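> Have a look at this fold, sequence not included:
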């Protein structure tokens, strides 16, 4: 995993875990990699992974089964969506709006490009 400079590594790892949950690769109630396993997979210090797990546990996205390890919460997908939506709306969207304003991009142009993006990348299965 390549890390970016703009965000703490533990939050980038949290995003990775959330993505795995949203993609269904780590389903509800299933065990996730141990702190050491994930640290090895991502080539980071286990303390960083532990910080990530503490963060996600506080958000009730994962939970610790004593003696077994960490698992995905039953309602993790809904919690991940709420967390990521809140973070996007508060942190990232203001930057997007600023860029749209500075580049004089209209909401209509944005809507057209968004619709095309969805059509190209998420075709409807009939």
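Perfect, thanks for sending it. What you see is a predicted model; the values in this text were computed from it and never measured. Numbers count the residues shown, from 1 in each chain.
> use CA for all of it now, contacts and neighbours both
Will do.
> For the protein, which segments count as helices?
In the chain, the helices defined using DSSP state H lie at 9-22, 35-42, 46-58, 76-87, 93-102, 107-121.
> Can I get those helices in JSON lines including distance to residue 65?
Formatted as JSON lines, the helices of the chain follow (distance: least, Cα to Cα, whole Å):
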{"stretch": "helix 9-22", "distance to residue 65": "18"}
{"stretch": "helix 35-42", "distance to residue 65": "13"}
{"stretch": "helix 46-58", "distance to residue 65": "11"}
{"stretch": "helix 76-87", "distance to residue 65": "15"}
{"stretch": "helix 93-102", "distance to residue 65": "36"}
{"stretch": "helix 107-121", "distance to residue 65": "38"}
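> Put this next to the first one:
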């Protein structure tokens, strides 16, 4: 599951975020404990805890004392909002800048998107 592209704790946080966005984890649902996560993926519990801490700081997870960690009620909407912003910054804005550089009009881009969308339907 883990690769060398980023720290394991970051990959843990990203996996949980993906599970929330895709609906595998629901709002107010309990997630595995750090010890369970560490045992399941055969990693150091401190590494798992660091990933969970990151999600807690971001407001994606919250802790119920003595019970465990849960998905925040606003987690999915917050993550979707972040991903939309990142999509426009990393994909659309870069595409538009490149299109301007090489002289592709926006109308041609829109036509190509509509053509691709039409072939999916």
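The structure has been received and is ready for your questions. Keep in mind it's a predicted model, so treat the numbers as computed, not measured.
> before we move on, the earlier item: nearest to residue 1 of structure 1, of the helices of structure 1?
For residue 1 of structure 1, the closest of these is helix 35-42, at 5.7 Å, according to Cα to Cα.
> That closest one corresponds to what range in structure 2?
The aligned range for helix 35-42 of structure 1 in structure 2 is 34-41, by TM-score structural alignment.
> distance between the matching stretch and the chain's centre?
Centroid displacement of stretch 34-41 of structure 2 relative to its chain, using Cα atoms, centre = their mean, to the nearest Å, is 20 Å.
> buried ones in it?
Within stretch 34-41 of structure 2, the residues scored as buried using 16 or more other Cα atoms under 10 Å are 34-35, 37-38.
> Pick out whichever of the residues you listed sits closest to residue 87 of structure 2.
Nearest member of those to residue 87 of structure 2, counting by Cα to Cα, is residue 37, at 29.6 Å.
> my guess is that closest one contacts residue 48, does it?
Yes - the criterion here is Cα atoms under 8 Å, and residue 37 of structure 2 meets it with residue 48 at 6.7 Å.
> With structure 1 overlaid, how far apart is the match of helix 35-42 of structure 1 on average?
For stretch 34-41 of structure 2, the mean deviation from structure 1 after alignment is 1.5 Å (mean Cα distance after the TM-score superposition for structure 1).
> Residue 72 of structure 2: neighbouring residues, count only.
When neighbours are defined as other Cα atoms under 10 Å, residue 72 of structure 2 has 21 of them.
> ugh, wrong one, I meant residue 21 of structure 1
Counted with other Cα under 10 Å, the neighbours of residue 21 of structure 1 add up to 20.
> For residue 74 of structure 1, see how far away it is.
11 Å (Cα to Cα, to the nearest Å).
> Which neighbours do those two have in common?
Taking Cα atoms under 8 Å, 6 or more residues apart in numbering as the criterion, residue 21 of structure 1 and residue 74 both touch residue 28.
> circling back: enumerate residues external to the match of helix 35-42 of structure 1 that contact any of its residues.
Contact with stretch 34-41 of structure 2 is made by 44-45, 47-49, 52, as judged by Cα under 8 Å, 6+ apart.
> How about stretch 18-33 of structure 2?
16, 68-76, 79-80.
> Filter these down to just the buried residues.
Buried members of the contacts of stretch 18-33 of structure 2, counted by 16+ other Cα under 10 Å: 16, 69-73, 75-76, 79.
> what two of these are the furthest from one another?
Across those, the longest distance by Cα to Cα is 17.6 Å; it joins 69 and 79.
> can you tell me how far residue 67 of structure 2 sits from residue 118 of structure 2?
Distance from residue 67 of structure 2 to residue 118 of structure 2, by Cα to Cα: 49 Å.
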